[in-house]
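1. Sequence first, predicted model second:
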Amino acid sequence: MAGREEAGLRNFDLNLLPVFTALMRERSVTRAGEALFLSQPATSAALARLRTYFRDELFVRNGRVLEPTPRAEALMEQLAPALLGVAGAVAGATPFDPATDARTFRIGTTEDVAMAMFPHLSTWRKTAPHCRMVIRPATYRDIPRLLESREISTAIGHVEELPAATKQRVLRRSGWRVLRDAESPGPVDLEGYCARPHLLVTPRGDLAGIADGVLERMGRSRKVVLGVPDFALMPRALLGTDMLCLVSEAVVETLTLLGELSRRLAADPPPFPMPEAVTHMVWRTSVDQDPAEAWLRGQLVEWLARR
């Protein structure tokens, strides 16, 4: 490193960099401080020092959130590769003891995966009593953005396109089942499937799912008449109706375990070929060697991978 760059680093407090990255991620002085275990006044003071050093506001308030300025965006783009390298090197040398460590894990999951995790959280609390976990809702559309913005370190669910600096493994593969009220006619053939009304679990509010693409390629279609935001509502919505709902076998297993599926519902195989439902675990490369994150991934595999 040239002398000029070394002198610049001596004049800059490197402790401000974690504050800067937390502000970029959280868009809030309060949340950034909580993530770093700093008080709000200390975080505000760090932001003031950053603004003075870089001679830029860096973050401007837009309602309840802080929006980064173009200068802050450019800084993040320049600093991110170096910060990832430093974080990986430091994390790999830092031991982790779940019984005594206190840190916050941030993961993104689809709702059915989160439901499958719930029965294991009591054991996790006993194993890591001082750690915190934040579960963010994340569909295949959200996962790349949440990973790239470092709002989460790990994601679980169906994935399609991912940022380059990520690693992944398949947690499980499963088939599909068509749920219906057990009092309604069934199992249905292809004609019956296309003729009956359908329910779709749709957190984003769209009314087209994976089955619609498969049916379109077959020259067929179905009619979704009801969208609900989560899987917990879905079994209750089916009762007393002739609606059908296509879900993965993993969802059926989770709902059965949690007692959400009753004998009043039937689960039949779909009357047309469907691609496998694949659940991935994806994590940022920067935390690949982090002992704490590696431990968390091991816990998630133990909880969620099909045995």
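-> Done, it's in. Numbering: from 1, shown residues only.

2. C-alpha only now, for contacts and for neighbours.
-> Fine.

3. would you say Phe272 is within a helix?
-> No - assessed with DSSP: H, G, I helix; E, B strand; the rest coil, Phe272 is coil; it does not lie in a helix.

4. And for it, the neighbour number?
-> 12 (other CA atoms under 10 Å).

5. Ignoring the adjacent residues along the chain, who's closest to it?
-> Spatially, and ignoring its direct neighbours in sequence, Phe272 is nearest to Leu190 (6.7 Å; CA to CA, 6 or more residues apart in numbering).

6. residue boundaries of the strands in the stretch 101-250 of the chain?
-> Secondary structure of the stretch 101-250 of the chain by DSSP state E, counting those that start in this stretch: the strands cover 104-109, 132-137, 154-157, 166-174, 176-181, 197-201, 223-228, 244-248.

7. so what does the fourth one touch, helix or strand wise?
-> For strand 166-174, the elements it packs on are strand 277-284, helix 291-304, judged by 3 or more CA pairs under 8 Å, 6 or more residues apart in numbering; DSSP states H and E.

8. the inter-axis angle of the last one versus strand 166-174?
-> In other words, helix 291-304. 10 degrees (axes from the mean of the first three to the mean of the last three CA atoms, to 10 degrees).

9. Against that first model, consider the following:
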Amino acid sequence: MGMRLGHPAIEGFGLDRWLAFPHILVSGKGETRSPFDSELARIGRSRRIGLVVPSFIMVPGLLQETNMIAMLPSRLVAVRPDQISLPLPIPVAGFPLHLGWHRRRTKDKGLRHVAGLLAQLLN
């Protein structure tokens, strides 16, 4: 879970504080709910989605300029000295990441090499 340094949610951080701020949801399909939202509903809670973006790479810049919060890989936050990664206030199951490309590039050796490197890095 990431946010900018100096974010008002840091002080007294917990579930209520976490839910008080809008969230950035990453969804390649543009969905406005995730399996995590179902988990929140199970305990009678919900979060406010302030923005849906198609890629994690877009999130750090948005976090820096807003009071939004996002669930994203801690490694992505770790490379930004102006942001902080905190554990989620409730347990959550992991989720798969997928690489995709046009089928005409399937036999592209360079693409397959880079995809393999990314898979190793992210596992």
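-> Nice, I can see it. Computed from a predicted structure; not experimentally measured.

10. returning to that earlier point: tell me the counterpart of the residue nearest to Phe272 of structure 1 in structure 2.
-> With TM-score structural alignment as the criterion, Leu190 of structure 1 lines up with Leu15 in structure 2.

11. Would you agree that match is in contact with Arg47?
-> No - counting by CA atoms under 8 Å, Leu15 of structure 2 sits too far from Arg47 to count as a contact (10.2 Å).

12. From the neighbour counts alone, determine which of these two ranks first.
-> Arg47 (17 against 12).

13. So for the helix or strand hosting Ala72 of structure 1, what gets flagged as buried?
-> Here Ala72 of structure 1 sits within helix 70-93, counting by DSSP states H and E. Residues of helix 70-93 of structure 1 classed as buried: Ala72, Met76, Leu83, Leu84, Gly88, Ala91, Gly92 (neighbour count, 16 or more other CA atoms under 10 Å).

14. quick one, what contacts whatever residue of structure 1 lines up with Leu86 of structure 2?
-> Superposed on structure 1 with TM-score structural alignment, Leu86 of structure 2 falls opposite Asp268. Shown in contact with Asp268 of structure 1 (CA atoms under 8 Å, 6 or more residues apart in numbering): Arg177, Val178, Leu179, Pro187.

15. Filter those residues down to the ones also in contact in structure 2.
-> Checked against structure 2 using both residues aligned by TM-score structural alignment, their matches' CA atoms under 8 Å, these keep these contacts: Val178, Leu179.

16. Tabulate the contacts of Asp268 of structure 1 (TSV), appending neighbour count and distance to Leu47 of structure 1.
-> Below are those laid out as TSV (neighbours: other CA atoms under 10 Å; distance: CA to CA, whole Å):
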residue	neighbour count	distance to Leu47 of structure 1
Arg177	21	52
Val178	21	53
Leu179	26	53
Pro187	17	62
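
17. Just give me the closest of the contacts of Asp268 of structure 1 to Thr279 of structure 1.
-> Set against Thr279 of structure 1, the nearest of these by CA to CA is Arg177 (16.0 Å).

18. Spatially nearest residue to the closest one (excluding sequence neighbours)?
-> In space, Arg177 of structure 1 is closest to Pro269, 4.8 Å off (CA to CA, 6+ apart).
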